[in-house]
Each structure stands twice: as structure tokens, then as C-alpha cells.
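Participant: the sequence isn't on hand, but the structure is:
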């Protein structure tokens, strides 16, 4: 038997050597695995949110936070142009349209319900269904009424009951016929904003039990109303720390599926995700292979739970071409390739939503553009929807059932993804050298050492504990 220390050193040096060679290979050699089409019942969708797109925003926590930021104006005026946006979505061939019901619009004062707001959302749901799509409804997308904020928001002991009263109004109104529900959008980021942007002195983690309780009670409400409904709360994937965050949130929540938002990865040669902290999302170098690692990680940590990609997309700077030349079309196809590859390896992904159907107010700025249709809110009073190259591409991949089997990603994998260090150093190279598929041989013990895509092996554990 070889000494463990010697095995470890062999693996380390082998991994470094493989990493160097991988960096020198042309892009096509990094990911030669063929991928099958998605199943016929796979759900394709687009996403948007209330405050970011509706315009005519009622008083809320965010109407206060955006003081001092770029003026909100009237956003992309989904409030009056929803028919156009829903028709555009239907033209892609999607079957799911995600939107948010704005609590602040429905209940502008405590106990006061605005019938015009309900009529608007009635029309939105009817329009979605008239185009052969089903709604995915978000009940809370970081925004709550100003009066709720004045009462202390989630620091108030009565907050859960107040949210449930709102949910009891909305859920029976739109439940059934396949409606899918997201209770809280990205609760970790939501509470982080509440901590940083409000006067609430309580740490975000102290507020977490309230939001988790509200989610679980809303989950029960939805299932009493529609036993067949699918309900979740989507997680914004944060490289390196997501498993710990999920212990605090998702593991405490009742979920019918894992809702995943994936935008960024971190690797030894890609630290650009830090640009997102300053709002310069267009400076983030995409990491499509990190999407694969995230999916594998969730499958390992939540076995038996299907996964739905609730958000995935890419920012440009005011609609200009990216400095790296990477297009929305390429970004979309590269991510779908890695999704299909994970699915081929047994990860039960059941749906994918593109973020977003149009550009919108990106929480303080119109400069980051994520839309399939771009809209110049600041300079174009007509708010014309102009298709990006992503429109034709998304239409094509939906019709095909994904990217072609022989698709080769434009963006090569980063050098050692933080969520799967040595495994991601070796696997893309080995896949190319072995002529397709994932490496079935644990060369040099790298997969065992790294713990596979879940990062649960020896080095994965040591790395995470040392952070």
C-alpha cells in the first residue's frame, strides 16, 4: 500500500500538470462530451419581476432604497405593455412565464386591497394562459410595502401573519391549472439587502427564521389549495459558500424542487465575480462550467429533489457588445450545454428560465442589460423592445430540445473551479482526451480526492473549512 502522503503529492502534482496542459489546449478539447436532448416534458421559460419591470411603482422598501440611485423612471412599463412581452415570450416557444405579484401594489395600506391591482394581475395570468403558457408566480421578489417596512418588516413578530394574509388573497385566486409558485426570491440576498439598505439593526441571520416560517406556512397554504402545485424558493448560487448557506435556508424549507439561480463562478483564473459587488455585472467573466458544478453539487446534497433553473442570464453594458466578445447567444448555448451534460449524468433538471424577457431596473441602475429584448429606458421614450441575438438562439434550442449533441462550448472551462477544485482541474481535460463523456477512470485519485462535483472529498472539505 502506498503511503497517503505520497498519494496526495502525486495527485497534487498530477493535477497541476493537467491544469497547465488544459490551459494550453484549444477550446474544443476542453469539453468533447456529447450531450443528449432534454426530455419532451422539459419546461422552458422566461422570467421577470414586478418592481424591476412594471413601472408606476407604489411605495415600498425599494422605492425608498433607490433614492440616490439612478432614477427609477417608469422602468420598461410592463404594467401597460405586458401583452407585448407575453406575446414575445410565446414566440420563443416557452411554456412557462415567471412574473411577480407586487404585495405593495395589491395592499398599498394595511388591510386595504387595490381592486385595480388585482384586475391587472388577473389580466396578466389570463394573457399568459391565452398564449398556451402557464404562470410561475413569485410572491416576494425582494420588495414589500412601505407600511410593512415601517412596522419593522421581518423584525416584527407579526410579520409572518401579515405576509400570510397577503398570500391567502393571492394563492386561491391563481392556483391550479399548473401554476408554479416561488414564495421568496433569493432569500439570502433579500435579507442581505434588508440589513445593508434599511435601518433595521438586526443581522440578516436573525431575520431568517421569520422568512423561513413564512415560506413554510405559504407552502402549506398552496398545497391545501392545489395539492398538485410545485412550490419552491430559489437560491442565488454564491460560489464557495453555497452549501453553508443552504444549511441555514433551503434545508429548513419545505420544497418540491430546488430552484437555482446561476450567474457566476470562481476559478483560479477567474476572480471577476467580484465585479458584481459594485454593480458592474458586465465585467464578470462568465463561467458556464460552474453551472455544471452547481447542478452536480445540488444533486449530491439534495438527492431525490428535481432542479429547476429559475434564473440564468448575462449582463451587457447598456446593450453594447461585451469587451470579451462573448455574445448572449454564446452564453445561452454554453450554459445549456453544461446543463444537458449534467442531466446526462443523472442530475434531474426539469426546467430552465432565462433571465430576463426584457431589460429592467437592475436594483439601482439601467446600465446592466440582461434582457432577451433590450429596452433603452433612459434614452428611448417609446420603450421599444429590440431583440438581441439571444432571441433567435433561444427559439432554436427550444425547438431542438437543447443544444446539438456535438455542440462545443465557446468558453473553455476555468482553471480549477472553486466548487470542485481538483475534479474540475482534471475532468474537462480527461473528457477531451478520452473522446467524449465524463472521465470514468479516477486518474491519479483526483476525483476521489476532490470529492466529485459536490466538493465533499478530502481537499474539498479542507478548502471549505479553511475559508
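Facilitator: Arrived safely, thanks for sending. A quick note: this is a predicted structure, and the numbers were derived from the prediction, not measured. Numbering: from 1, shown residues only.
Participant: contacts, neighbours, all on C-alpha from now
Facilitator: Will do.
Participant: was I right about residue 314 contacting residue 368?
Facilitator: No. Residue 314 lies out of contact with residue 368 (Cα atoms under 8 Å); the separation is 9.0 Å.
Participant: so if I had to pick from these two, which one is more boxed in?
Facilitator: Using other Cα atoms under 10 Å, the more surrounded residue of residue 314 and residue 368 is residue 314, with 26 against 22.
Participant: I'd like the distance between the more buried one and residue 424.
Facilitator: 22 Å (Cα to Cα, to the nearest Å).
Participant: pasting the second one now:
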């Protein structure tokens, strides 16, 4: 990636994109709301955080950013930035504390939140599940159990019936790879398993949950249904055959598994070679449900990974550091991967189906008063790619920044800051950063 001088303005302007192109910002429920409030039930993240060594400093989302009480202030900040839409998530454990029994106070909260967006001219982009599984369902086996997709369909129907007439768009599951693989094979997220069989079952059940949720939402006449899949540019660390093969497997698990299931009704054969003996019984019978039509495909993109072959048991891949500048997460800044993955997705999977960037952003060691130039540059580089993709005919319809607020960053607690707005976690004061103001100027011009 060529170097360039950092600056406090975007080179990109709203006028560089077609009329109707959406600029949005994202958060998620457990990361900002304050789960201790409003009758929310315990989640597997609460349990995971209590296990020694799993989450930095043992922090959880009990207080987070206190968005539960400060939502109006946060929506005002979105509107004042000139953003078109807000991608938020609902908490299953807030609406159904045990995974099945309705908490009216929880559903009322999202009712107020959606109405608040509409009053400010903000399009509500809902994601139903962003990782906070009710503990009562985790106790039943969580995503390794076929019961959970069925329960999730019931949850989806309840949310759709209450909110669906006012939502601009809805996606069932945020980043299914994280829900399934990162959490059940790599053990990095709740429930923290490191078991290939559990991962295989979860990979299928999360896909099935997507399909059953789409069915349930459609039964409630909820419009504009899609998906939000995370993707990562997989690069072999060298040209060794083992590294090239490992990068293909990594790409298959991370990038091709879910988008292929959702759009073609098939899992990649190279990944099935390693998982087929561990898949749930009669999994093939579910592919029609998983692949029913959707209205758009969302992609969350942050970085690339350099992949090596390990010579160990399947999947036999590892990662090594790369040469590009890195964010505070240690992730390389790689807009080239953003370009490559979107073009491939459109070419091989989605065709003319509208694409949305449903997350893109960077963690930076921000403090009030710092210039925030790295985040401005990161976002600007990716927006330049988005502009070029649109100009080349890729059906990209919107771009969403992660995140509105500094928030609870899962296993990393409150240390990593992705927000356009700084949050003081002692008193929850919000302070817009230079990137927030630079974005507002770019959208206004």
C-alpha cells in the first residue's frame, strides 16, 4: 500500500456517489446498551467473561455505554453527522431473557429506539442477533443444538411483528463465522469451545437460523431482508504449496461457507472435505431453507490475513504478521482486500443483488484532543475503493462505519476504541472525534 500524508479531511464527498447511496454507522446491543438495565436476562457472554483469562480484566457489558438511557443523545449525534441510516441490533436476552418468554420492557425499548430514528430522519437497519445468546439457551447446547435455530425463528417473528413495519432493512445474524467458528473451534469468543465437531454443528445451525429467521420475518411482511457476513482477505504468506492450500481453506471457512449457502444452497467442497463427517444428520435437507431469496447481501470487512500451512491436522492453517500498517487491533490496513472480496462476491455469488458494507472501521488509541488522523485515513481509503467499485458497476448501495461509539469490544473489554465518538467509561460522556467532524463535512459537501 503506497504511503500518503495523513490529513484531517476526507478526499471523498457524498457527491462522489450516486443519489440514494446510503452512509450509515453501526453499533450492537450488548456492546453499548448496558445489559444490567431493563430486565435483560443473563447471556453466555456474561458467563464467558467470568471465566479467568477469557476477557481482559473480566469486563462485561453490564454497563457498556449506557445507551439504554442515553439513546436519544446518541441518535442526535447520528443525525447531526448527516448520516442516512443506523445499523443497530436487538438483544435476544433483553427481549426474551430466557430465550422464549417475552419481556415487554425490552421490546418497548426497541420500539422507542426505532421511532426515535424515524423522527430524526434516520433509516433503521436492524440486525436481530449480535452474539448475546440467552444463557438458558446456552445451557441447552447453544449453537451446537438444532433447537436454537428454531428458537431464533420464534424470536425473529416476535421482533418482526412489533418493529417490522418501520424497519428499512433487517438481517438475522451478524457475522455468522464469529458466532460459529471463532467461538466453537478457535475458542476466542463465547462459549469458548475448541472442538471441530462442535464447530461443524454450529456452522450449519447458524446458517439454518438465518434461513428460518428469513422465513419468520417474511411471514410478518417485514421488507428488505438480507444478511451480514464478515469477510477477510486470505493471502498465502509465501508461494509454498502448503501456504497456498491453507489460504484456500481459510478463505473457504471464513468467506465462502456462509455466502455460498445463502445464495447457492451449497457449502464449499474443499471445506466439506474436512467437516462432512462431523455435520449434523440430514444437513443437506436444510439447504433450501438456508438459501431462500434475500433482498441484499451485507459484508463486514476490516483486514487481510497472511496464511501459512502448519502441517498439522485439518484445517492445518496458521497466521503470521504482514508488512502493512496496522490498527490498534494488530490488523493490517488493506483496502485492496476490500476491493477483491466485493468484486468476487458480486461475480461468483450475488450477481445483481444489492451489496452493502455493513461494517468497516478501525481501532485506534484515541483520547479527546488527539487528531484521529489514522481513522480518517483508514475510512477514506476504503471509501475510495467503494467509489471505484460503484463506478465499475458493482451493485454497492451503501457503506456503514463501525462504530458510532467506543464500546465493549468483547474479549478485549473496553480497551480497544473503534468509535467516531469517544466514550468516557467513568461517566459515559460522549466526545465526538476529529473523524466524526471530518465525516460530517464530507457528507454535507
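Facilitator: Nice, thanks for sending it over. Quick caveat: nothing in here was measured; it's all calculated off a predicted structure.
Participant: spit out the contact partners of the spatially most central residue of the first structure.
Facilitator: By Cα atoms, centre = their mean, the mean C-alpha position of the first structure lies nearest to residue 261, the distance being 1.4 Å. By Cα atoms under 8 Å, 6 or more residues apart in numbering, the residues touching residue 261 of the first structure are 234, 235, 236, 237, 309, 310, 311, 312.
Participant: which SS state does the aligned partner of it in the second structure fall under?
Facilitator: Alignment note (TM-score structural alignment): residue 261 of the first structure maps to residue 300 of the second structure. State at residue 300 of the second structure, reduced to three classes by DSSP: H, G, I helix; E, B strand; the rest coil: strand.
Participant: what of the one 4 residues further on?
Facilitator: In terms of secondary structure, residue 304 of the second structure is strand; the call rests on three-state DSSP.
Participant: which residue sits closest to it, ignoring its sequence neighbours?
Facilitator: The shortest distance from residue 304 of the second structure to any non-neighbouring residue, by Cα to Cα, 6 or more residues apart in numbering, is to residue 233 (4.3 Å).
Participant: check for me that that neighbour belongs to a strand.
Facilitator: Yes. When three-state DSSP is applied, residue 233 of the second structure is found to be in a strand.
Participant: that one contacts residue 337, correct?
Facilitator: Yes. Residue 233 of the second structure lies in contact with residue 337 (Cα under 8 Å); the separation is 5.1 Å.
Participant: chain center to stretch 78-97 of the second structure: distance?
Facilitator: Chain-centre distance of stretch 78-97 of the second structure: 13 Å, with Cα atoms, centre = their mean, to the nearest Å.
Participant: which residue numbers in the first structure go with it?
Facilitator: Under TM-score structural alignment, the match for stretch 78-97 of the second structure is residues 89-108.
Participant: got the buried residues for that stretch?
Facilitator: 89-90, 92-108 (16 or more other Cα atoms under 10 Å).
Participant: narrow these to those in helices?
Facilitator: Assignment to helices by DSSP state H places the following of the buried residues of stretch 89-108 of the first structure there: 89, 90, 92, 103, 104, 105, 106.
Participant: of those residues, closest to residue 254 of the first structure?
Facilitator: residue 103 (22.1 Å; Cα to Cα).
Participant: follow-up on the earlier one: how close does the match of residue 261 of the first structure get to residue 23 of the second structure?
Facilitator: For residue 300 of the second structure, the distance to residue 23 of the second structure - Cα to Cα - is 14 Å.
Participant: ditto for residue 33 of the second structure
Facilitator: Residue 33 of the second structure is 23 Å from residue 23 of the second structure, by Cα to Cα.
Participant: how about residue 125 of the second structure?
Facilitator: 12 Å.
Participant: what of residue 271 of the second structure?
Facilitator: Residue 271 of the second structure is 35 Å from residue 23 of the second structure, by Cα to Cα.
Participant: likewise residue 397 of the second structure?
Facilitator: 9 Å.
Participant: ok, residue 57 of the second structure next?
Facilitator: Taken as Cα to Cα, the span from residue 57 of the second structure to residue 23 of the second structure is 35 Å.
Participant: which one's more surrounded, the two?
Facilitator: Taking other Cα under 10 Å, residue 57 of the second structure and residue 23 do not tie; residue 23 has more neighbours (20 against 15).
Participant: please pull up the equivalent of the more buried one in the first structure.
Facilitator: By TM-score structural alignment, residue 23 of the second structure lines up with residue 44.
Participant: wait, its match touches residue 92, no?
Facilitator: No. Proximity of residue 44 of the first structure to residue 92 does not meet the contact threshold set by Cα under 8 Å, at 9.4 Å.
Participant: which neighbours do those two have in common?
Facilitator: residue 398.
Participant: which residues does the nearest residue to residue 187 of the first structure once chain neighbours are set aside contact?
Facilitator: Counting by Cα to Cα, 6+ apart, residue 235 is the residue found nearest to residue 187 of the first structure once chain neighbours are left out, at 7.2 Å. Residue 235 of the first structure makes contact with 185, 186, 187, 188, 250, 259, 260, 261 under the criterion Cα under 8 Å, 6+ apart.
Participant: residue 276 of the first structure versus residue 235 of the first structure, what's the distance?
Facilitator: 17 Å.
Participant: for the stretch 51-200 of the first structure, what spans make up the helices?
Facilitator: 61-65, 78-92, 103-106, 115-130, 146-150, 159-174, 187-197 (DSSP state H, counting those that start in this stretch).
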